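J.: here is the input, now give the coordinates:
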Amino acid sequence: MNKLWKKYKELPIQAKATICYTICNIMQRGISIITIPAYTRILTKEQYGTYSVFLSWIEIFEIIATFRLAWGGFVVGLTKYERERNAYCSSMQCLSITVTSIFLLLYLALSPVINACTGMNTMMTLLIFALLYAMPAIQFWTARRRVEYRYVSVLCVTAISSFLMPVLGVIAAWFSEDKATAVVGARVLVQGSIGLVLIWVNCHNNFTFYNKEFWKRALIFNLPLLPHYLSTVLLHSSDRIIIKQLVGTGAAGIYSVAYSASMAMQLFGTSISQSLQPWLFKKLKEKSYDGISNIMNLSLLLVAVLNLMLIILAPEAVSILAPKSYQEAIWIIPPLAASVVVMFFYQHFVNVEFFFEESRITSAASIGAALLNVGLNYWLIPKFGYLAAGYTTLASYSVFGVVHYIFMCLVCKKNNCPKTIFDIKIMLLIMAMFAGVTVAVAIGYTHLWLRLAVLAIILILLIVKRKVVVGALKQIMKGKRSKSSRL
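T.: Model prediction:
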């Protein structure tokens, strides 16, 4: 343990930050995973399905009523306004509050119509709006500290919220008859309290309510991205809403368990992608393209292996997450886990589009993929059942990835940036190998020996190639190309 601590202390700050934010992402995303075994046993299958659909509406409201100002565009702004970060953060926080307040007033004026569309009552929707004030504050604060590699405070806040939300949520669900409202109320209490404090933190240094340049740039950047963000949410959330409409809340509950298990792997991909994003932006800004492709290839391979482990252990994972009535969820995990790998694959292309502020082109791809997913769901679910939703999601994300690669090439050409910053041939080879093993494992779900054999092969390869694996991890953490380990 002392040796590990000594090695950790010797790591560069970028590597320490990467480790920290990986832990933070695991804790944040892990909340939903930790509570699944409790919720699937405290709530009926139909109640859990209703709660899962409700969570989908939270994501949709968040995009519409916050403009997601704290996302990629904010990180770009922190880079461009490095000497004005205090004023920039304050102004963005105030813009976010203003936008959410406008939509709250619109909701209050049109609540009967909106409630009829969502199927939620006024109390539940107001709880969502309370979250919409808190969530951007937390995101602004976290994003700035990620860029500045100030990771200790982020780890502390994340640990507190990650502990309190599941504990209070389970307690509230156990003792309340209206379990969905109770769980959301616990979440609002925790995130709302943290959000209030961080609103003050974001604003108190060089308080700036309105800055024409900051607001104009943020709105010009984010407004065209709203269809992209909304379409992305529809890609992974519309399945549950449509399954509830076409099949029922019970089927939506089963699908949600598979989705949650698959998305558990997304937290690794997200943490790696977020940690590499500032480094990639810096490399693009400096026009220093050496080493980018190798780092991205290694990170893609890592994410593919992690998701393959989940696919192999899907039956056991579902047994832990839910009772036997949810066992059908195992057949949905392979396509959804593959979707996570595809998401990580194309996120690198999206980051390039973000850096050059080509948000309109990003939105066009997102809208097309979302419409494709919704259309395929309404066409195939009635024919093949709700299990088809996993494959419609994978198909849509795959099309999404191809389109984003084409768009990235156009953006690179426009900005005199070589499209060869990514080695697409190696990336496609990794994806093809992953797809082949995934199909073999899924076919063999009824044969335990086959899954164990594949798992044993992977573990043996990891042990034999442990030096290469460690070297690859070091490359990803340092954001530097190593001569000793290449694909």
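J.: use CA for all of it now, contacts and neighbours both
T.: Will do.
J.: what are the ranges of the helices in the stretch 51-200 of the chain?
T.: With DSSP state H, counting those that start in this stretch, the ranges of helices along the stretch 51-200 of the chain come out as 72-80, 85-118, 122-147, 152-175, 179-204.
J.: got those as CSV, with distance to Ala218 columns?
T.: Shown next, in CSV, are the helices of the stretch 51-200 of the chain (distance: least, C-alpha to C-alpha, whole Å):
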stretch, distance to Ala218
helix 72-80, 7
helix 85-118, 8
helix 122-147, 13
helix 152-175, 24
helix 179-204, 17
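J.: before we go on, could you also do this sequence so I can check it against the first one:
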Amino acid sequence: MSIAKKLVGQTAAYGLSSIIGRTLNFLLFPLYLGIFAPEDYGVINGLYAYVGFFNILFAFGLETAFFRYANQPGADRQQLFNRVLSFIIFSSVLLTACILLFIDPISRAIKFPDQQLFISWLAIILAVDAIVNIPFARLRLENKAAKFAGIKMLNVLITVAANVFIYWFCYNVYQENFLVGLKPLISKIYFPEWKLGYIFLINLVANLLLIPLLWREFRSFKFSLDFAFMKPLLQYGYPIMLMGFAGIVNELLDRILLLELLPPGFYPDLTSKGALGVYGGCYKIATFMTLAIQAFRYAGEPFFFSQAKERNSAQTFALVTKWFVIVCAFIFLFISANLDDLKFLLRRPSYYQGMSVIPVLLLANLFLGVYYNLSTWFKLTDKTYYGTFISFGGAAITIILNIVLIPVLGYMGCAYATLACYFSMAAACYYFGQKHYPIPYPVATMAGYLALAIGLVYIAQHFVIEDFVWRHLFHLGLCGLYLIVLYIIEKPTFAVSR
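T.: Okay, the predicted model is just below:
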């Protein structure tokens, strides 16, 4: 098997497991919204936003450091594995103990004073995540993509199956919607007052099951804590950890700031947690774009590296990016023009009021995808510190705009801040890229398709047709118009490709 085929095969395995996993988890979202009021869903979104930050802290950037030092000449990979994993176990136990010890002030500080049990479970989940991350890294180092993907997929399937069992089967039996005779049995394992808790408990159990699934990797492990040995690895991982924090700020801080900064009574029928629940629920629909971008990244990253030394690589990169924008602009148009048909995913009418954020978040994620495409230049030139600077710049924009906009616009302020952040990151990456690694991107053409899609979305949302059939024909016609314009403009390209 050639190196190229091996790389593509492994990328497909990693990518497929991730994309399928995210898709299956997305399918749980309508299930949750059918049971949870916005206030409850706000608790879930709020707590998991903090988990995103603590995941970075627990990892210390050591996964990347492990790869870096494992590939040095003469590296003793077993010793490296032992010492990195020993440090992660030590630090994770210490950090988790601190969270449990100070859980009262922590729960009050993050505005979840009544969720101490759930926070305790999340602290344990964080420790397990950090610990199993190193054996997973070892699987990647040893090119065991199939095992890596298989364990990840099994974990997702266990999580999804347990959620469906609790939140569909047990819930409906308990509510006497079917199989009423099983209610006495179900009542012994399903407790309505634990409605939120099962999400965290299932996550905890599924993560703990990763340990026996990775037992072959753990079996060779010997605890060997050596702080002197770890010092250069921590120095290497420290900037990566900071970059991770910046990325999480861009992705999740808006949820935390919405809880903190939303004025009381801003939404007459919602508390701040309820507003977060509405925002988080509607944000989920925007993940259609995220899934498309994720699929492209797994296929695109190895492609860019493999093409870098080709004579016409710059033109190839430009062409790929152009078509990326074309396809994502159509996804943005299609979803935004047909939002009424996606209400069934939100299940409860109380979530509908937040649907105006969806087109903005779709557009924001489109620009994030553009940034990933444009970031090829600093990866190929080993100037990855530009990625750190750009991420921190995006984080600053996120923080400032959320502080300014949330008190005025509520969760729409979060959406606009996200759009401004990712657009600015894409623009900065393009600007610096043209200085250090010029690529002839057809900016005017890409901007034209994007402007066309935005204009058609505006028409779809401001020309309301009440009749069901005519409304759908109108919206599909707008999508068809985009494709017709695309065909007319790109017809010469299609002819050449034949």
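J.: so which of the helices of the stretch 51-200 of the first structure comes closest to Leu380 of the first structure?
T.: helix 85-118 (23.6 Å; C-alpha to C-alpha).
J.: mean distance, that closest one to its aligned residues in the second structure?
T.: Compared with the second structure after fitting, helix 85-118 of the first structure deviates on average by 3.7 Å (mean C-alpha distance after the TM-score superposition for the first structure).
J.: of all the helices of the stretch 51-200 of the first structure, which lies closest to Gly444 of the first structure?
T.: Gly444 of the first structure sits nearest to helix 152-175 of all the helices of the stretch 51-200 of the first structure, at 34.9 Å, using C-alpha to C-alpha.
J.: output the contacting helices and strands for that closest one.
T.: helix 13-42, helix 179-204 (3 or more C-alpha pairs under 8 Å, 6 or more residues apart in numbering; DSSP states H and E).
J.: in CSV, list those helices along with distance to Asn351 of the first structure.
T.: Shown next, in CSV, are those (distance: least, C-alpha to C-alpha, whole Å):
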stretch, distance to Asn351 of the first structure
helix 13-42, 18
helix 179-204, 25
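J.: can I get these in CSV with distance to Phe407 of the first structure and mean neighbour count?
T.: Listed next are these as CSV, based on distance: least, C-alpha to C-alpha, whole Å; neighbours: other C-alpha atoms under 10 Å:
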stretch, distance to Phe407 of the first structure, mean neighbour count
helix 13-42, 29, 20
helix 179-204, 35, 20
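J.: could you point out which element follows the longest helix along the first structure?
T.: Using DSSP state H, we find that the single longest helix of the first structure is helix 249-285. Of the helices and strands lying after helix 249-285 of the first structure in sequence (DSSP states H and E), the nearest is helix 292-312.
J.: quick one: buried residues of that following helix?
T.: By 16 or more other C-alpha atoms under 10 Å, the buried positions in helix 292-312 of the first structure come out as 292-304, 306-312.
J.: likewise for stretch 112-119 of the first structure?
T.: Ile114.
J.: any idea how many residues pack against the aligned residue in the first structure for Cys429 of the second structure?
T.: Under the alignment (TM-score structural alignment), Cys429 of the second structure pairs with His404 of the first structure. The burial count assigned to His404 of the first structure is 24, neighbours taken as other C-alpha atoms under 10 Å.
J.: what helix or strand is His404 of the first structure on?
T.: Going by DSSP H and E, His404 of the first structure is in helix 388-414.
J.: list the helices and strands that helix packs on?
T.: helix 226-246, helix 333-355, helix 359-384.
J.: quick check: what element follows that helix along the chain?
T.: Later in the chain than helix 388-414 of the first structure, the nearest helix or strand by DSSP H and E is helix 424-443.
J.: show me what that next one is packed up against.
T.: When contacts are defined as 3+ C-alpha pairs under 8 Å, 6+ apart, helix 424-443 of the first structure packs onto helix 292-312, helix 333-355, helix 448-464.
J.: try it again with 6 Å
T.: Using 3 or more C-alpha pairs under 6 Å, 6 or more residues apart in numbering; DSSP states H and E, no helix or strand is in contact with helix 424-443 of the first structure.
J.: now do that helix: everything it contacts.
T.: Outside helix 424-443 of the first structure, no residue is within contact range by C-alpha atoms under 6 Å, 6 or more residues apart in numbering.
J.: now that helix: buried residues?
T.: Using 16+ other C-alpha under 10 Å as the test for burial, helix 424-443 of the first structure gives Ile426, Met427, Ile430, Met431, Phe434, Ala435, Thr438, Val441, Ala442.
J.: could you dump the residues you listed to JSON lines with distance to Asn25 of the first structure?
T.: JSON lines is the format used below for the buried residues of helix 424-443 of the first structure (distance: C-alpha to C-alpha, whole Å):
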{"residue": "Ile426", "distance to Asn25 of the first structure": "27"}
{"residue": "Met427", "distance to Asn25 of the first structure": "24"}
{"residue": "Ile430", "distance to Asn25 of the first structure": "25"}
{"residue": "Met431", "distance to Asn25 of the first structure": "24"}
{"residue": "Phe434", "distance to Asn25 of the first structure": "24"}
{"residue": "Ala435", "distance to Asn25 of the first structure": "26"}
{"residue": "Thr438", "distance to Asn25 of the first structure": "25"}
{"residue": "Val441", "distance to Asn25 of the first structure": "28"}
{"residue": "Ala442", "distance to Asn25 of the first structure": "28"}
